[in-house]
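Novice: Provide a 3D model corresponding to the input given below.
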Amino acid sequence: MSFVSDADTPGNRTLSVLDLTSAGGLVAAANPRPRTGEGELAIGQSAVGLHEGKGFTPFPRAKKTCSNTPRQAVYADERDGVVTWTESASTNLYFFDWCVFAYSPETRRTALLGDSSSLTKGKEVPEAPGSSAPSIGKDKAYWAVTYPTSGKRDVGVKIVARPLSGEGEMETVTERGKLPKATADGALYFVRSEDVSPGFAKDRYEIHRVTPEGSEATVTYGHLAPGQQVTALAVAGTSVNWVVSSEEQGSSVLYSLNTATNRAVTFELGHTGPPTMFLRATPERLAWGNGSATGDAGQYVYDFARGRLWRVGSEEGFSVMYAKGDHLAWSQLPETGAPGSASFNVTRWER
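Specialist: Take a look at the predicted model:
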């Protein structure tokens, strides 16, 4: 077991963890300390890279980039050494601009995959429901985006993709979908519900799968009570896992479906299940924590084959869990120390 700290890096920067790698390293962002002035928060430009025990090594900057406005990395995904991440200049909860990048360990280059300015036409739009986090598939990255429309709703939602190499154009994979999760064989899973699909039944959600050839089918569906939404999705191996939550009810339910047997396991969660909670899956295990939500701050691991549940820790206000390959990582706040600092326990799961 090793510990990686959110301590200062050279240049008075702080290190924030974005994802766990299959090799047991951490994808992290070195961020300049934000400055305040004239009532506004000014952020600095992130440097994204790997923290593998010997320190932080940033990826090279992309030759083609977004505007010169400083941006901080907010999401990342890793598969077989390839890393994709999202940066945003926004410090406003109601506005989300983005740039998506991908780093290849083979070419040792970083490519710009997409820029929100190509879709928003200069208008300010919020983040996609659930999250705009990227997901790596076989040879493409996928993410959900919002864009201005002229319909009854001012903002539309769709899922886009682009080759990890940065070649070709950004394409629309499906309209009116959220929470995209891609698999290594080139399939894509996503959620469709009324919050992103006007005219869809308000009391229903569907989880769809798009094959590498482009055909789409419903994997499963369920009922939504008033105020409920699907707020998290994780897919790996034969398991499809999702959270149905409601802020009004103060509770949520995690479902784990084995598509090979068509059997599901449910977990009653002792928190609201917000989009900021952490839900990660591997073919063998499911891991979750409530992020910064109130309620149960436990950090959990569920073993599919054994049908056993472990509580590996609990961190109120920062209950973070990552899972990738045979490795797990979970956050730990120090009993004493600088406010906002955290460490991560990284271990190979051998149970």
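Novice: from here on, contacts and neighbour counts on C-alpha atoms
Specialist: Will do.
Novice: tell me where the chain has helices.
Specialist: Ranges of helices in the chain, per DSSP state H, are 117-120.
Novice: report the central residue of it.
Specialist: Nearest to the mean C-alpha position of the chain, counting by CA atoms, centre = their mean, stands A133 at 4.2 Å.
Novice: ok, residues contacting stretch 130-144?
Specialist: With CA atoms under 8 Å, 6 or more residues apart in numbering as the test, stretch 130-144 has contacts from 75-79, 84-86, 100, 128, 145, 157-164, 177-188, 230-232, 275.
Novice: hmm, try it at 6 Å
Specialist: Applying CA atoms under 6 Å, 6 or more residues apart in numbering, the contact partners of stretch 130-144 are 75, 77, 158-164, 178, 181-186, 231, 275.
Novice: and A234, what does it touch?
Specialist: By CA under 6 Å, 6+ apart, A234 lies in contact with 241, 280-281.
Novice: buried subset of those residues, written for ChimeraX?
Specialist: Buried residues within the contacts of A234, by 16 or more other CA atoms under 10 Å, are selected in ChimeraX with:
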select :241,280,281
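Novice: pipe the contacts of A234 into JSON lines and attach distance to M321 per row.
Specialist: Formatted as JSON lines, the contacts of A234 follow (distance: CA to CA, whole Å):
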{"residue": "N241", "distance to M321": "15"}
{"residue": "R280", "distance to M321": "7"}
{"residue": "A281", "distance to M321": "10"}
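Novice: ok, the contacts of A234 vs D19, which is closest?
Specialist: Nearest to D19 among these is R280, at 10.2 Å by CA to CA.
Novice: find the residue closest to the closest one in space, skipping its chain neighbours.
Specialist: Counting by CA to CA, 6 or more residues apart in numbering, R280 lies nearest to A287, which is 5.2 Å off, once chain neighbours are set aside.
Novice: before we go on, could you also do this sequence so I can check it against the first one:
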Amino acid sequence: MTKLGALLCSALLLLLATACSEAKPGRSHDATPGTGGPTETASPGSSARAEPSEDQAVACSLDTATDARPAAENDDLGPPVVARTSADDGSALVVRGVLSAGRLLASASTGDSGDQLGTPRLGVLSPSGFAALRYDPSPSRGHQITAAEAQGSTTTWVETTSMDLFNFDWKIYAADLERPGRRLLADSDTVYGTRPLSPVYGQTIPTVAGDSVYWAATPPGADRSDGVIWRAGLDDASIEAVSRGVMPSGAGRSLYFVRRTGDGAQIVRRDTAKGAEWVVSTVDSADGEVTRLAASTRLVAWVVARPQGDAALYIHQRQAGELCRIALHQRGPETMVMSAAGHFLAWGNGSVDGDAGEYLLDMRSRGLWRLGEASGYSVGYVGPGAVAWARLPEDAAQPQAAQFLVASW
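Specialist: Below you'll find the predicted structure:
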């Protein structure tokens, strides 16, 4: 496999045909648990209760085409620093997230040859270079890292041996960024056996919430939108299926995810300590399809696509109880990159047509900033005190030639 192939393989696993519909905010509720509203029984997991309040109007409305200001005008952002895009051995680096002190979580693709996968390594990218985490690589078959996340010093990631668009085996790992070793939390062969598994809608992306790692997966024979949320303890060997849904995103001890219903989808918040679930908002299937979700301790955001070819981004502030809407001039695919940290949200459209801008939203001021543009590799990552985005040289149109810029505040 070429370097370009290794870089894009995880994205290609997701490019299955999906239907899109128009977006509306639906019903949004405040964050205080209660007993009002409809009850839906999750399978598996506890019941999801609607948090009581009336339908909430959109408190703010923005448009990336008219309201986004150049990042250079943001006095809170420091000058961007160019991060390296290759390791010392020449292997391509794929950025996975933003760590503290402006460092990046990245994976290095090594040993790819023809149609054979190599043994990529996860590590930390800093101005001094790429430092792979200290663990023994997976034995036997080659594999690829398709997603990773870090919360504090804990990082978690998924590896697969698949290069098949319609089959996705997985292993979920966790490690301490400051210590050697890693731990295998779960693998699909143990959970589901060796039967073929469809890639779950929104991808299998492990996330940390409370003292556990959560991820979504598709059971054998199930539709890829009928995912199951799994949990594995960081401090013990427990593993269990806790709810039905896709696209989980950790936020402190809360876990947000999307649950498909017979007439649309719900944005669900789960208290990981108590196991209780609440419906934050709903989207009717006639109005749109939720394609992406990201959450922090301050907000939860989701993208709803529509068949006209564009999409809208909704942001719910849990403490303020406000709902904001941002018009996106791209179709909002499930492969777009979006991340949240504190009051901030960053995103790009991935590799689809339409607006390839990379954006940063500060919900405290409702300031919307255009960081850059990278057609074919539009991404945005936000983390503790920093934001990162891609930049393609004018004479290069391939993701393997991308540079990453990191700006701190």
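Novice: TM between them?
Specialist: Taking TM-score structural alignment, normalised by the length of the first structure as the basis, the two superposed chains have a TM-score of 0.87; 328 aligned residues with a CA RMSD of 2.1 Å.
Novice: before we move on, the earlier item: what's the neighbour count on the alignment partner in the second structure of the residue nearest to R280 of the first structure?
Specialist: Aligning on TM-score structural alignment places A287 of the first structure opposite A346 in the second structure. The local packing of A346 of the second structure (other CA atoms under 10 Å) involves 27 other residues.
Novice: any idea how far A346 of the second structure lies from W215 of the second structure?
Specialist: 21 Å (CA to CA, to the nearest Å).
Novice: checking my notes, C9 of the second structure in a helix, right?
Specialist: Yes: under DSSP: H, G, I helix; E, B strand; the rest coil, C9 of the second structure falls within a helix.
Novice: that one and S140 of the second structure: what is the separation?
Specialist: 20 Å.
Novice: against P80 of the second structure, how distant is G342 of the second structure?
Specialist: According to CA to CA, G342 of the second structure stands 20 Å off from P80 of the second structure.
Novice: buried set for stretch 253-268 of the first structure?
Specialist: Result for stretch 253-268 of the first structure [16+ other CA under 10 Å]: buried residues 253-257.
Novice: what's it aligned against in the second structure?
Specialist: Mapped onto the second structure using TM-score structural alignment, stretch 253-268 of the first structure spans residues 312-327.
Novice: now the end-to-end length of the matching stretch.
Specialist: End-to-end distance of stretch 312-327 of the second structure (CA to CA): 5 Å.
Novice: quick one on the thing from earlier: what's the closest of the buried residues of stretch 253-268 of the first structure to R13 of the first structure?
Specialist: Nearest to R13 of the first structure among those is L254, at 36.4 Å by CA to CA.
Novice: touching, that closest one and F267? I think so.
Specialist: Yes: judged on CA atoms under 6 Å, L254 of the first structure makes contact with F267 at a distance of 5.0 Å.
Novice: quick one: the alignment partner in the second structure of T120 of the first structure from P199 of the second structure, how far?
Specialist: With the correspondence set by TM-score structural alignment, T120 of the first structure lines up against Y192 in the second structure. Between Y192 of the second structure and P199 of the second structure the distance is 14 Å, computed by CA to CA.
Novice: outside of the match of stretch 253-268 of the first structure, which residues touch it?
Specialist: For stretch 312-327 of the second structure, contacts defined as CA under 6 Å, 6+ apart pick out 30-31, 58-63, 299-304, 328.
Novice: cool, and stretch 26-39 of the first structure?
Specialist: Here stretch 26-39 of the first structure has contacts from 13-20, 41-44, 46-51, using CA under 6 Å, 6+ apart.
Novice: count of residues packed around T194 of the second structure?
Specialist: 11.
Novice: once you drop chain neighbours, what's closest to it?
Specialist: Spatial nearest neighbour of T194 of the second structure, chain neighbours left out: S188 (7.6 Å); criterion: CA to CA, 6+ apart.
Novice: and the one you found, how many neighbours?
Specialist: 20.
Novice: my read: it touches I172, true?
Specialist: No: the pair S188 of the second structure / I172 is not scored as a contact, 8.8 Å apart, by CA under 6 Å.
Novice: re the thing from before, tell me which of C9 and S140 of the second structure has more neighbours.
Specialist: C9 (19 against 7).
Novice: identify the residue nearest that one in space, chain neighbours excluded?
Specialist: C9 of the second structure sits nearest to M163 (CA to CA, 6+ apart), 7.2 Å away.
Novice: what's the match for that neighbour in the first structure?
Specialist: Aligned counterpart of M163 of the second structure in the first structure: T91 (TM-score structural alignment).
Novice: what's the match for R13 of the first structure in the second structure?
Specialist: Aligning on TM-score structural alignment places R13 of the first structure opposite S91 in the second structure.
Novice: please apply the same query to M170 of the first structure.
Specialist: Per TM-score structural alignment, M170 of the first structure is aligned with I239.
Novice: measure how buried the closest residue to that match other than its chain neighbours is and give me the count.
Specialist: Leaving out its chain neighbours, the residue that sits closest to I239 of the second structure by CA to CA, 6+ apart is A232, at 4.3 Å. Residues lying near A232 of the second structure (other CA under 10 Å) number 21.
Novice: please apply the same query to P226 of the first structure.
Specialist: Count around P226 of the first structure with other CA under 10 Å applied: 11.
Novice: OK, contacts around it?
Specialist: By CA under 6 Å, 6+ apart, P226 of the first structure lies in contact with nothing.
Novice: M363 of the second structure now?
Specialist: H343.
Novice: that one -> the first structure?
Specialist: Per TM-score structural alignment, M363 of the second structure is aligned with F304.
Novice: separation between its match and G25 of the first structure?
Specialist: Per CA to CA, F304 of the first structure is found 24 Å from G25 of the first structure.
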